[in-house]
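Engineer: Got a predicted structure here, sequence first:
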Amino acid sequence: MKYLCLAYYNEAAFESLTPAELEALGKECQPLDEALRQTGKLGTVASLQHRSAVTVRPKGGRISVTDGPFVESKEQVGSFFLIEARDLEEAVQVASLHPAARLGEHLGWGLELRPVETFVP
């Protein structure tokens, strides 16, 4: 089964980091990212640009498009990745290798895992 892993962060906390702190954090993340790749269960992975999105919703029978990369929340989705796992237990085990599961508590880092259902017509 595939699992979508959404990596969250607190934008204000992240933006308060100095360039040196960002660089140090990146160096801490590298071995964790590599461990995740080495599982052989990692599929697509990507970081998202912040402040460059729109929200599309139905409103009054029409499509409403508004600026903003998020639904009302202090946490932002900063990246996502897909993994393959037998079940939720294995998905948690694999996703736990990601930096957002081990580092950045002060930045509001965290992961949300969702099973991906494939609909075939």
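Structural biologist: In hand now; what should we look at? Residues are numbered from 1 along each chain as shown.

Engineer: CA only for contacts and neighbour counts going forward, please
Structural biologist: Will do.

Engineer: which element is residue 23 on?
Structural biologist: helix 19-38 (DSSP states H and E).

Engineer: Which strands and helices lie in contact with that helix?
Structural biologist: helix 99-102 (3 or more CA pairs under 8 Å, 6 or more residues apart in numbering; DSSP states H and E).

Engineer: Please compare the first structure with the one that follows:
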Amino acid sequence: MAKYMLLIFGDPKQWDAMTPEEWRAHDAAHAAFNAAAGSRVLRGEQLESPPVATTLRAGSDGGLVLTDGPFLETKEGLGGYYLIQADDLDEVTKLAALLPEVRAAHSAVEIRPVVDHG
């Protein structure tokens, strides 16, 4: 079985504007995803909003530069992830289609295979 990272991107302003009822429906959809995926989910977490991110990169002088906020200025930010095991991309796609971010106009789910160095 291969490992895949599901990266959940969306507009933090849209997430922040969700009502308690919308959050309950959102959480229920994630619970349905977890139930369908079962033991294939190795890990998954919601992340804090992109503005609280810290970025570390090389400076022009060869030193390190620490910056508040995400590295890229984009409308969408990384909101969470799942690490899952699956037989192939088709299986992952069917599972990822259960996530509510796939159908929301402001968000998407990126599927990335994990490199196996073993």
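Structural biologist: Received it, and whenever you're ready, just let me know what you need. None of these values were measured; they are calculated from a predicted model.

Engineer: Can you point out the buried residues in the helix holding residue 23 of the first structure?
Structural biologist: Buried residues in helix 19-38 of the first structure, counted by 16 or more other CA atoms under 10 Å: 29, 32, 36, 37.

Engineer: Could you single out the nearest of the residues you listed to residue 70 of the first structure?
Structural biologist: residue 29 (24.7 Å; CA to CA).

Engineer: Aligned to the closest one, what sits in the second structure?
Structural biologist: Counting by TM-score structural alignment, residue 29 of the first structure corresponds to residue 26 in the second structure.

Engineer: Let me see the contact set for its match.
Structural biologist: Residues counted as contacts of residue 26 of the second structure (CA atoms under 8 Å, 6 or more residues apart in numbering) are residue 100.

Engineer: Would you map the strands across the first structure?
Structural biologist: With strands called from DSSP state E, the first structure shows them at 2-10, 42-47, 54-59, 62-67, 75-84, 110-115.

Engineer: With mean neighbour count and distance to residue 100 of the first structure as extra columns, can I get those strands in TSV?
Structural biologist: Output for the strands of the first structure, formatted as TSV (neighbours: other CA atoms under 10 Å; distance: least, CA to CA, whole Å):
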stretch	mean neighbour count	distance to residue 100 of the first structure
strand 2-10	21	6
strand 42-47	12	12
strand 54-59	11	25
strand 62-67	11	26
strand 75-84	20	10
strand 110-115	18	5
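
Engineer: Including distance to residue 25 of the first structure, could the ones you listed go into JSON lines?
Structural biologist: Shown next, in JSON lines, are those (distance: least, CA to CA, whole Å):
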{"stretch": "strand 2-10", "distance to residue 25 of the first structure": "14"}
{"stretch": "strand 42-47", "distance to residue 25 of the first structure": "15"}
{"stretch": "strand 54-59", "distance to residue 25 of the first structure": "29"}
{"stretch": "strand 62-67", "distance to residue 25 of the first structure": "30"}
{"stretch": "strand 75-84", "distance to residue 25 of the first structure": "15"}
{"stretch": "strand 110-115", "distance to residue 25 of the first structure": "15"}
